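A.B. asks: Pasting the sequence and the predicted coordinates here, then a few questions.
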Amino acid sequence: MTETSPPQPMGWSESLRAFLHPRVITMLFLGFSAGIPLLLIFSSLSLWLGEAGVERKTVTFFSWAALGYSFKFVWAPLIDKLPLPVLTRLLGKRRAWLLVAQLLIMLAIVLMGSIDPVLGETQLKWMAWAAVLLGFSSATQDVVIDAYRIEAAETRLQAMMSSTYIAGYRLGMIVAGAGALFMASWLGSEKAHYVYAAWQWTYWAMAGMMLVGVITTLLIPEPEHQRAERHHYAAMDYTRLLLVFALAVAGFVTTFAISSALFEDLQTAVGGDAFVGFGLETLHLSLSIAVAVLIGWALVQVGAVNQAMARDTWIEPIAEFFRRYGVKTALLLLALIGLYRITDIVPGVISNVFYQDLGFSKPEIATAVKTFGVVVSIAGGFMGGLFATRYGVMRTLMLGAVLTAFTNLVFVWLAYSGHNVPVMYTAVTADNLAAGFASAAFVAFLSSLTSVSFTAVQYAIFSSLMTLLPKTIGGYSGTIVDSIGYPGFFTFTTLIGIPVLWLVWAAGKHLKVE
């Protein structure tokens, strides 16, 4: 990051008082609101679908509903510019968008709870659409909260606001993870005895938890000082950009649907091999993305959207990054960003199904993974921050890559051990310590690559890129497990982390990011 004069550090007493600042406390509640939705798409939903008898590969495909987090940079400028009728006048720009996002989250969770997946493929499709709505609206909430945090207080409070936000986020994850599993179990649903009403009431209760965020939004003031914009465009320009994006998405969906039969035939022709199938599906997805990009490019070229706005919003931040580092180093860095968390995210998609298949109950999973594991990950993040401060970002990044890759081998041990609680806790401890440690270093690394001239867009692109490929591969994790079993799968996730070690080493040769 471009160097600026750092603010003078606060004393201990002043720092402690800062945690009682109203803006800082606000972030605890907004963080809680942001932490609720994610696990309702991932782990809690995977256990629900598993109990309902849905195929493992179908369960893991639902993780794609969270890909909205990987593309949130696309509509972030729209949120930053477009006013909402009536609400913007009553609440202000940030609070209006925040309230709408939270209400959409509640609606999506209620819709998911209103659908019983055992009733057939049609119901599963409706649940998938509700999950997509949840992913889109929760990613939107994250965008608005980030903007609110930056604008709501001076620089000296930002670190405290981030700390309370993360604490609230982790609490929200515990409620949506461990809390949801305990509640569904208490209401009588188990793998051998599925009770739809238990999951229905659990999801409706999680929707009610979002009232914490809604009430906070209604009570807090709108930021007094908002950032000056580099460029001023008409609201209609952003609306046209939204329509172009919608047409590009429609092209992606249409291409994917039309070509599905062709790729299914190819998969059958090669005999159903998991890795060949993964390659074919990657090609299938790449083709659909290429069509979407082509549609967007063509619409920009014919003037469907303000070309100067499109260039300043999307092209210039990327061009500046390549100018600053050069093409070779920039491509190396982008490869590292896109692959660094692959050994963490890919096995995480199927982890709850894995525990369930080994015979662990929901209370056991809730206690070990959703409560104990979250606490351990916080400790891992603290350790990663200390290590980075003492030894530098790149060394910490390398150690984090080694830990996240090779701790997956502990899950191979667990796969052979079966229902073994001590081994499960060993695996959860190793996995969460490694993930927390690596994440702390990676956030520092991404921040160091971001130009202050394009902080919002570049960081959004980086954070989106780091989850895009891992989440895409994670969607196929059920298919891979069906083919090679859990020991083979976790060995595979270890092996795909080895190229990351070379990328970290190579990046360290080109950079001085300490």
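C.D. replies: Structure received.

A.B. asks: Every contact and neighbour count from this point should use C-alpha atoms.
C.D. replies: OK.

A.B. asks: contacting residues around residue 462?
C.D. replies: 334, 337, 446 (Cα atoms under 8 Å, 6 or more residues apart in numbering).

A.B. asks: in the strand or helix carrying it, what counts as buried?
C.D. replies: Assigned by DSSP states H and E, residue 462 belongs to helix 455-474. Buried positions in helix 455-474, judged by neighbour count with 16 or more other Cα atoms under 10 Å: 456-474.

A.B. asks: Off-centre distance for whichever helix or strand comes after that helix?
C.D. replies: Where DSSP H and E defines the elements, the next helix or strand beyond helix 455-474 is helix 477-495. Counting by Cα atoms, centre = their mean, to the nearest Å, helix 477-495 is centred 22 Å from the centre of its parent chain.

A.B. asks: who touches helix 477-495?
C.D. replies: Counting by Cα under 8 Å, 6+ apart, 56-61, 273-275, 342-343, 346-347, 349-350, 354, 405-409, 411-413, 415-416 sit against helix 477-495.

A.B. asks: got it, and stretch 338-350?
C.D. replies: 42-43, 46, 60, 63, 401, 404-405, 408, 435, 465-471, 473-475, 477-478, 490, 493-494, 496-497, 500.

A.B. asks: Put this next to the first one:
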Amino acid sequence: MSVRTGEQPEGFRVYLRPRVLGMLLLGFSAGLPLLLVGGTFSAWLRDIGVELTAIGFLSWVGIAHSIKVLWAPVVDRAPLPLLSRLLGRRRAWMLAAQITIAVSLAGMALTNPLENLWLVAVFAVLSAFGSATQDVAIDAYRVEAEARHRQAAMAATYVTGYRVALLAAGAGALHVANIGSWNLAYGAMAALMGVGMLTTLIIREPAVTIDRATAILEKRVTDYLDDTDHQGMRRDLTAWFIGAVICPFADFFKRYGMAAVVVLLFIGTFRISDIFMGVLANPFYLDLGFSKAEIANVAAAFGLAMTLIGAALGGVLVARFGIAPLLIGTALMAPVTNLTFSWLALIGPETYGLVIAIIADNITGGMAISVLIAYLSSLTNTAYTATQYALFSSVMTLPGQFLGGFTGILAASVGWFWFFVTAAILGLPAFLLAILLLRIAHPDQVERPGMRDDNSAVP
């Protein structure tokens, strides 16, 4: 692995590139459903009197984002009837997923959880699977659409759009629910998915080709099949399965060897504390005594500003010092800042305490997200972008999502103070693994196969 050099800095002009600007709106489309089956969904259920234990288990609705690697090969290689021919493989899957999300959110808006909680859960699951599929397609588009030296800008605009969507789905939904009803709030969110649909119809499909090393790897598949008795559809399905499912993982482990295990362990633990505590963040605020308006204004709106500051700061620091120092720094800062919520649990519903906790947690979170996106993008081969990025992002969220199902039981048993202490402890392994990465798979010494620095495909 080697560091690429010689990229010409474009300054702020890079943010005027159409594909970089487009990521702002695609980021909004990606971020909108997340809270609507996560934190906002939990607030809705808690507000109408659903027990914490049930809310904790319903957080498993979001586990779709953690297992999306299971169907990412289909998104990577399989065409959708008519849509793929009209829009291309990435845009077709984006649009299909966005329609699924909009319809599911509308279904939640038209259902009363107190009368049909199971039906609301079904719509939430459909929305989560649509959201996860959209993430697979958008992540692949983002990595393929621009050169490596523009990935930080792509990540910055994506995170900005994503966080604005979280504001809409968090503070926006809470305000609408406070003035009107939760059903009205979810109906408005379903309508906002039109932003993503329109953007998908406007943007251009990225053009990439398979690099020479990857082509050799896939040729081994066809050579193997030529030596077997596989014929017709059986041969085609076997070739597709090996090329779409086996080759992406074989490519990753071939490039990294045993270091791949450490890379995956690091990715899996990097955000575990934030995901774990995030499941019950809104119920925590409500139980502590904050109003829905205070949560919307401080935790959501003010929190968005802090996250964007953190993301911008992360981008500047990465440009100056590289990815590795920021991965180590944010891996330590994330669990440490979680302890501010333990302090908040002690002092009670004090606005100044909430502000301090949000500043510490969200600035760190913004830095961590922008750094991690740049790191994960650098690990992918453009021949298998959707599958490999889905693998990384699934590994990133699965441990936290799984453990999140038990957060209600833990919080009810030990109280809010020790709940957040536990969340902080869960984040410490990522710090140790980040240090280990410096020795065996340095984050700043990776090369993205299949693309040159000017975004032209390697022949």
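C.D. replies: Great, that's in hand. Model, not experiment: these values are computed from the prediction.

A.B. asks: top of the contacts of residue 462 of structure 1 by neighbour count?
C.D. replies: residue 337 (23 neighbours; other Cα atoms under 10 Å).

A.B. asks: Per the alignment, that one pairs with which residue of structure 2?
C.D. replies: Under the alignment (TM-score structural alignment), residue 337 of structure 1 pairs with residue 267 of structure 2.

A.B. asks: Who are the contact partners of its match?
C.D. replies: Residue 267 of structure 2 sits in contact with 392, 393, 395, 396, 430, where contact means Cα under 8 Å, 6+ apart.

A.B. asks: Now tabulate those in TSV and tack on distance to residue 124 of structure 2.
C.D. replies: Formatted as TSV, the contacts of residue 267 of structure 2 follow (distance: Cα to Cα, whole Å):
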residue	distance to residue 124 of structure 2
392	24
393	20
395	22
396	21
430	31
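
A.B. asks: From residue 370 of structure 1, how far out is the most centrally placed residue in structure 1?
C.D. replies: For structure 1, residue 69 is the residue whose C-alpha lies nearest the centre (Cα atoms, centre = their mean; 5.0 Å). In this view, residue 69 of structure 1 and residue 370 of structure 1 are 21 Å apart by Cα to Cα, to the nearest Å.

A.B. asks: now swap in residue 3 of structure 1 and tell me
C.D. replies: In terms of Cα to Cα, residue 3 of structure 1 sits 39 Å off from residue 370 of structure 1.

A.B. asks: ok, the two, which is more surrounded?
C.D. replies: Higher neighbour count among residue 3 of structure 1 and residue 370: residue 370, with 26 against 8, using other Cα under 10 Å.

A.B. asks: can you pull the contacts of the residue in structure 2 that that one lines up against?
C.D. replies: Matched across to structure 2, residue 370 of structure 1 falls on residue 300, judged by TM-score structural alignment. Contact analysis of residue 300 of structure 2 by Cα under 8 Å, 6+ apart lists 166, 167, 170, 171.

A.B. asks: Can you flag the buried ones in those residues?
C.D. replies: 166, 167, 170, 171.

A.B. asks: Quick check: chain neighbours aside, which residue is closest to the last one?
C.D. replies: Spelled out, it's residue 171 of structure 2. residue 296 (4.0 Å; Cα to Cα, 6 or more residues apart in numbering).

A.B. asks: Please list all residues in contact with residue 322 of structure 2.
C.D. replies: Here residue 322 of structure 2 is in contact with residue 444 (criterion: Cα under 8 Å, 6+ apart).

A.B. asks: Repeat the analysis, applying 10 Å as the threshold.
C.D. replies: 315, 316, 371, 443, 444, 445 (Cα atoms under 10 Å, 6 or more residues apart in numbering).

A.B. asks: Test my guess that residue 175 of structure 1 contacts residue 32.
C.D. replies: Yes. Contact criterion Cα atoms under 10 Å: residue 175 of structure 1 and residue 32 qualify, at 9.1 Å.

A.B. asks: Could you check which of the two is surrounded by more residues?
C.D. replies: The residue with more neighbours, out of residue 175 of structure 1 and residue 32, is residue 32; 26 against 22, by other Cα under 10 Å.

A.B. asks: Quickly note the distance from that one to residue 63 of structure 1.
C.D. replies: 21 Å.

A.B. asks: go on, residue 441 of structure 1?
C.D. replies: 25 Å.

A.B. asks: Equivalent analysis for residue 409 of structure 1, please.
C.D. replies: Applying Cα to Cα to residue 409 of structure 1 and residue 63 of structure 1 gives a distance of 23 Å.

A.B. asks: So between these two, which is more surrounded?
C.D. replies: Under the neighbour definition other Cα under 10 Å, residue 409 of structure 1 and residue 63 were set side by side, and residue 63 has more, 27 against 20.

A.B. asks: residue in structure 2 matching the more buried one?
C.D. replies: Residue 63 of structure 1 maps onto residue 59 in structure 2, by TM-score structural alignment.

A.B. asks: Quick check: that match touching residue 45?
C.D. replies: No. Under the criterion of Cα under 10 Å, residue 59 of structure 2 makes no contact with residue 45, lying 11.2 Å away.

A.B. asks: Give the aligned range of stretch 31-42 of structure 2 in structure 1.
C.D. replies: Stretch 31-42 of structure 2 covers residues 35-46 of structure 1 once aligned (TM-score structural alignment).

A.B. asks: Between the two ends of that stretch, what distance do you get?
C.D. replies: End-to-end distance (Cα to Cα), stretch 35-46 of structure 1: 17 Å.

A.B. asks: what do residue 59 and residue 45 of structure 2 both touch?
C.D. replies: Contacts common to residue 59 of structure 2 and residue 45, judged by Cα under 10 Å, 6+ apart, are residue 39.

A.B. asks: So which residues of structure 1 form strands?
C.D. replies: Shown for structure 1, no strands are assigned by DSSP state E.

A.B. asks: buried stuff in stretch 424-435 of structure 1?
C.D. replies: 424, 425, 427, 428, 429, 430, 431, 432, 433, 434, 435.
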